Each structure stands twice: as C-alpha cells, then as structure tokens.
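In: how does the following fold in three dimensions:
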Amino acid sequence: MVFRNPTEERQGFGCIFDMDGVLIDSYRAHFESWRMIAAEEGLPITEPQFARTFGRTSREIIAALWGEKTCDEAKIADLDRRKEAAFRDLIREDFPIMPGARELLDELRAHGFLLAIGSSGPPENVALTLERLGRQSLFSAVVTGMDVTRGKPDPQVFLLAAERLGLAPERCVVIEDAPAGIQAAHAAGAKAVGLASTGRTHQDLAAADLVVDHLHELSPALLRTLISPRLHG
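Out: I've put the predicted structure just below:
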C-alpha cells in the first residue's frame, strides 16, 4: 500500500475508520480471546470489566485488569502476543464483518472520499481484516497501534491518518464505536460519527456529532454535510 504524505494539503473530504467495532463486529472475538488467555493464566476477567476497556490497546487492558499481577514487561508482551494470536484465529474461522461495511466503503470512494484506517490494533490484526474485507485498494492510508506512541483519547492516530491522506483534519470525519475514539477525533479537529455496535449504547457515544446504529444509515452526502455544512447545507 502506498501512503501519501504531500507537502500541500488536498481539497476534498476524508473518512477515517476505526476498525474494531466499526468495520468488524469484533466485540465477542476480543472478549473470547481475553477469556481464553485469562483462564490459561488463572487471571480474573468478567464481561463488564472487558466492556469498560474495549477499544484500548492490549497492553492498556492488561495494565487496567491485571496490573498488580503482571508487572514484568516480558510477561505483558507474552500475554499481548498470545491474546492477539487467539483473536486472529477466531476471526479467521468466522469473520465478523460489520453489515454495510463493504457497501459504504465502495460508495464513499465512488463519490471521491479518501479513506483511511485509524486503529489502536496491531498491524497483523489490521492486515487480516483488510484482507478479509477485500477492499485494500480503497484505502489511501492505514495507521495501526505500531505507528503511534499515544493511544486514544490522544488524537495522534487520527492526526497521522489525516496527514497521510494529505487532508486537514477538519476535512475528515471519523467513524468510531468508543467514547475515547470520539474524544480523539474531536481533539484532532475532525467530526465524529458514533456507531452503536455490540457493547455500545447511544448514551456512551453522546459526544459524537452523529450517532447511528448501522453503517447503512450513512452516505457520502450525509458525511459531506456533517464535515462542511456551510458548503452542503
């Protein structure tokens, strides 16, 4: 994939997609992979605990759930590696594509939107998702957890995605399923759409500029109006 990093910003609009909970309905696969690793290690995890941390990096989740029991960096790295490998095995077996994802991607590109991924996930997870989506060629930029040093709600991931698209963040909309992601999008200067996917409610995403239940509710015209109402109102 070729990343664009021009010296001058383009005109037009961009859409930056979070991956987990937006392009794939990965809540159950993530919870199951955490449950498997926790059982192997004799560590506690409940679904409410997981739900509170969903959308953060694996290392952040390990620190939040088991910080006192996993102080060793080598152990944290081992848990992280095993958990993400288990997750990929699960979604290879049953790929949980979000309804309407392919259709929305196709429609946005057909109407001139530049597309990016802005995910906290490891590059292996993002690569597998893009492969299974079959839409790699539609994305002009991909940012993963390996590309950033600060996780959401810090805006770094979305600022970098906009930069790689060659667009000002103000000309971008972010589609997210997590409150931290909504906060990160706004901190970057972008508009934010909250997708109330598995484990999320409209109340959780109330800070977004628009909250929807399904990707089918979104269109290029709606997102253009959200980004620049004065041009499209």
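In: rest of the way, CA atoms for contacts and neighbours
Out: Fine.
In: for the closest residue to residue 178 other than its chain neighbours, which residues are in contact?
Out: Spatial nearest neighbour of residue 178, excluding adjacent residues (Cα to Cα, 6 or more residues apart in numbering): residue 55 at 6.3 Å. Residue 55 is in contact with 20, 120, 178, 180, counting by Cα atoms under 8 Å, 6 or more residues apart in numbering.
In: quick check: residue 55 vs residue 14, distance?
Out: Per Cα to Cα, to the nearest Å, residue 55 is found 22 Å from residue 14.
In: tell me the buried residues within the contacts of residue 55.
Out: Among the contacts of residue 55, those classed as buried by 16 or more other Cα atoms under 10 Å are 20, 120, 178, 180.
In: closest to residue 167 out of those residues?
Out: Relative to residue 167, the closest of these is residue 120; by Cα to Cα it sits at 20.7 Å.
In: surely the closest one meets residue 149?
Out: No: checked against Cα atoms under 8 Å, the pair residue 120 and residue 149 is beyond contact range at 10.2 Å.
In: next, show the common contact partners of the two.
Out: Residues touching both residue 120 and residue 149 (Cα under 8 Å, 6+ apart): there are none.
In: can you name the residues that contact the nearest residue to residue 172 once chain neighbours are set aside?
Out: Counting by Cα to Cα, 6+ apart, the nearest residue to residue 172 once its immediate chain neighbours are dropped is residue 14, at 4.5 Å. Applying Cα under 8 Å, 6+ apart, we find residue 14 in contact with 113, 114, 115, 116, 162, 165, 167, 171, 172, 173.
In: any chance of TSV for these, columns distance to residue 88, neighbour count and secondary structure?
Out: TSV is the format used below for these (distance: Cα to Cα, whole Å; neighbours: other Cα atoms under 10 Å; DSSP: H, G, I helix; E, B strand; the rest coil):
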residue	distance to residue 88	neighbour count	secondary structure
113	29	22	coil
114	27	23	strand
115	24	25	strand
116	21	25	strand
162	27	32	helix
165	28	28	helix
167	32	22	coil
171	33	20	helix
172	30	32	strand
173	28	27	strand
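In: compare with the first, here's sequence two:
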Amino acid sequence: MNVQAVIFDMDGVIIDSEGFWQDSQIEVLAGFGIPITAQECERYTKGKRIDEIARIWGERYSLRIQPQRLEELIVAQVCGSVRSRGMAMSGLYQALRFFQAKGYRMALATSSSRQIIAAVFDRLALWKCFDVVCSADDEHSGKPHPAVYLTAVRKLGLEVGECLVIEDSLNGFIAAHRAGIKTFVVAPDYHEAKFSAAAGRYATLNELIYAMQPVLAGSC
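Out: Got it, this is the predicted structure:
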C-alpha cells in the first residue's frame, strides 16, 4: 500500500459533534413550530452540507423562511456548541500522532462550512495538524458527490491510490468511494451492511490504528 496521506472527515470522526447538529436542527425548527426528532436528522441530513440541510427541511415542511437564514441559524447554534462543549473523538490525537510518525500528510474533507471548521480547530487546537483543509461549501455539490475528496487529493498533489479516507457517515463513505479512495469507516454503526464495501470498519480510531499498524509497516 503506497500510502502518502490520510484524509479525515470532521463531524463524527474528529469531533463528537453529531449531537450538536441534531440539537441545532431540532431547536431551530422548533422555533418555527416544526417538531423533528434526532432520528429524522440521522435519516435525512447526516453528512450533508448545510445548504442541503436547509433545503431538505424547507421542502419537507414548506417553510416560509429563506433557506439562507435557516442555514445561518443552524450554523450559529452548532458553532456555539462546538466552542463551549466540543470534545475530540476518542483516539483522535493518538491517530494524528500515529500517522504523522509514519510520515503521512494530513487533509480534511468535510461537509461543514469554514465557520464550523474554524470553531472545531480552535476548540481542539488542530490548526497545525493538517496540510490541506477542504470544505464541501466550496464545491458545486456536497457529499455524497466526490468533489470535496477529489479536491483534497488534488491539493495534496497526489493520486487517489496514495490516499486513505476515514469516514463515519454513509454520505461521506459514498463520496470517498466514488472518488476511488480506499475508505475506512469509524462509527458506532460500522458493522451495518451499508458499509460492507469499506476497506475496514471499526468502532473507534484507536481500533483503526491497532489494525493498521501491520498493514502500514511496509509502506514507509
């Protein structure tokens, strides 16, 4: 395996923020008299870009609010939660040190906006950890379209076969798979059939690192 770089998703891989996204959507929509559940957020909006999230809820409930305003309200809530309560996913810093020690470059490819990326990097002190940072906000389409992953590979100056992806959502996994990048899933539901095509499936980053040590040993 000629690995040169590891591309991380952010929400659910780097930071434990899925709950923030769900709570923010629930609270914002409740303000317009629309009750939604965490299960609905999981089903309809997990791993999607904020403009797609706003469009989904707007169309589903015929909201009169402008989509851009809905985006702003949700993003503000998420950023506030990240800055006050955000926590790194278990094994994050160990994973970063592990891959850095192997000489691999680090990239981020997330559906989140630059505003949320900044909140996460500030909270977790990650600014010096990544060589390339890509937001699907800058692409014509968000995940599951592969654009943000292909952009990350291009900015790294590598080929897709020289990169690995770590994802947690189905939309993100599909995006990376469509980009042709070997993808590892780290998620509570890693065992489900929807991730059967992954290169590896694990509950935590620590489990991923343990499994990858013999695999990567000969690629340096």
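In: drop the TM-score for these two in here.
Out: Superposed pair, TM-score by TM-score structural alignment, normalised by the length of the second structure: 0.89. Supporting alignment: 216 aligned residues with a Cα RMSD of 2.3 Å.
In: quick revisit: do you know how far the residue nearest to residue 178 of the first structure is from residue 168 of the first structure?
Out: Counting by Cα to Cα, the gap from residue 55 of the first structure to residue 168 of the first structure is 25 Å.
In: show me where the second structure has helices.
Out: For the second structure, the helices defined by DSSP state H occupy 18-30, 38-44, 50-61, 67-85, 92-101, 114-124, 147-156, 170-178, 205-216.
In: can you redo those as CSV with distance to residue 132 of the second structure?
Out: Shown next, in CSV, are these (distance: least, Cα to Cα, whole Å):
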stretch, distance to residue 132 of the second structure
helix 18-30, 23
helix 38-44, 28
helix 50-61, 21
helix 67-85, 21
helix 92-101, 14
helix 114-124, 12
helix 147-156, 7
helix 170-178, 16
helix 205-216, 20
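In: can you tell me which of those helices comes nearest to residue 192 of the second structure?
Out: Comparing the helices of the second structure by Cα to Cα, helix 170-178 comes nearest, at 10.4 Å.
In: and the closest one, which stretch of the first structure?
Out: Aligning helix 170-178 of the second structure against the first structure (TM-score structural alignment) gives residues 179-187.
In: chain center to that stretch: distance?
Out: 11 Å (Cα atoms, centre = their mean, to the nearest Å).
In: average gap between it and the second structure?
Out: Taking mean Cα distance after the TM-score superposition for the first structure, the mean distance separating stretch 179-187 of the first structure from the aligned residues in the second structure is 1.4 Å.
In: before we move on, back to that, and the residue nearest to residue 178 of the first structure? What does it align with in the second structure?
Out: Match for residue 55 of the first structure (TM-score structural alignment): residue 47.
In: how far away is that match from residue 12 of the second structure?
Out: For residue 47 of the second structure, the distance to residue 12 of the second structure - Cα to Cα - is 9 Å.
In: which residues are in contact with each of the two?
Out: residue 169.
In: farthest from the middle of the first structure: give me that residue.
Out: residue 42 (29.5 Å; Cα atoms, centre = their mean).
In: alignment lookup: that one to the second structure.
Out: In the second structure, the residue matched to residue 42 of the first structure (TM-score structural alignment) is residue 33.
In: repeat for residue 93 of the first structure
Out: Checking TM-score structural alignment: residue 93 of the first structure goes with residue 84.
In: tally of neighbours for that match?
Out: 10 (other Cα atoms under 10 Å).
In: if you skip the residues just before and after it, what's nearest to residue 123 of the first structure?
Out: Counting by Cα to Cα, 6+ apart, the residue nearest residue 123 of the first structure is residue 144, at 5.6 Å.
In: separation between the one you found and residue 195 of the first structure?
Out: Residue 144 of the first structure is 20 Å from residue 195 of the first structure, by Cα to Cα.
In: same question, residue 211 of the first structure
Out: Taking Cα to Cα, one finds residue 211 of the first structure at 6 Å from residue 195 of the first structure.
In: give me the neighbour count for the aligned partner of the residue nearest to residue 123 of the first structure in the second structure.
Out: Using TM-score structural alignment, the partner of residue 144 of the first structure in the second structure is residue 135. Look at residue 135 of the second structure: counted by other Cα under 10 Å, it has 24 neighbours.
In: again, but for residue 89 of the second structure
Out: 17.
In: was I right to think it contacts residue 10?
Out: No: with contact defined as Cα under 8 Å, residue 89 of the second structure and residue 10 do not form a contacting pair (9.8 Å).
In: look up how far residue 187 of the second structure lies from the closest residue in space to residue 180 of the second structure that isn't next to it in sequence.
Out: Computed as Cα to Cα, 6+ apart, the closest residue to residue 180 of the second structure that is not its neighbour in sequence is residue 160, at 6.3 Å. Counting by Cα to Cα, the gap from residue 160 of the second structure to residue 187 of the second structure is 23 Å.
In: more neighbours: which of these two?
Out: Ranked by neighbour count (other Cα under 10 Å), residue 160 of the second structure and residue 187 place residue 160 first, with 21 against 18.
In: list the contacts of the counterpart of that one in the first structure.
Out: Mapped onto the first structure by TM-score structural alignment, residue 160 of the second structure lines up with residue 169. Residues near residue 169 of the first structure by Cα under 8 Å, 6+ apart: 158, 159, 162, 163, 188, 189, 190.
In: a markdown table for those residues, including distance to residue 75 of the first structure?
Out: Output for the contacts of residue 169 of the first structure, formatted as a markdown table (distance: Cα to Cα, whole Å):
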| residue | distance to residue 75 of the first structure |
| --- | --- |
| 158 | 30 |
| 159 | 32 |
| 162 | 35 |
| 163 | 35 |
| 188 | 34 |
| 189 | 37 |
| 190 | 37 |
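In: what touches both of residue 211 and residue 195 of the first structure?
Out: Listed contacts common to residue 211 of the first structure and residue 195 are residue 205; contacts here mean Cα under 8 Å, 6+ apart.
In: quick revisit: could you dump the buried ones among the contacts of residue 55 of the first structure to JSON lines with distance to residue 51 of the first structure?
Out: What follows is these, written out as JSON lines (distance: Cα to Cα, whole Å):
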{"residue": "20", "distance to residue 51 of the first structure": "13"}
{"residue": "120", "distance to residue 51 of the first structure": "16"}
{"residue": "178", "distance to residue 51 of the first structure": "10"}
{"residue": "180", "distance to residue 51 of the first structure": "13"}
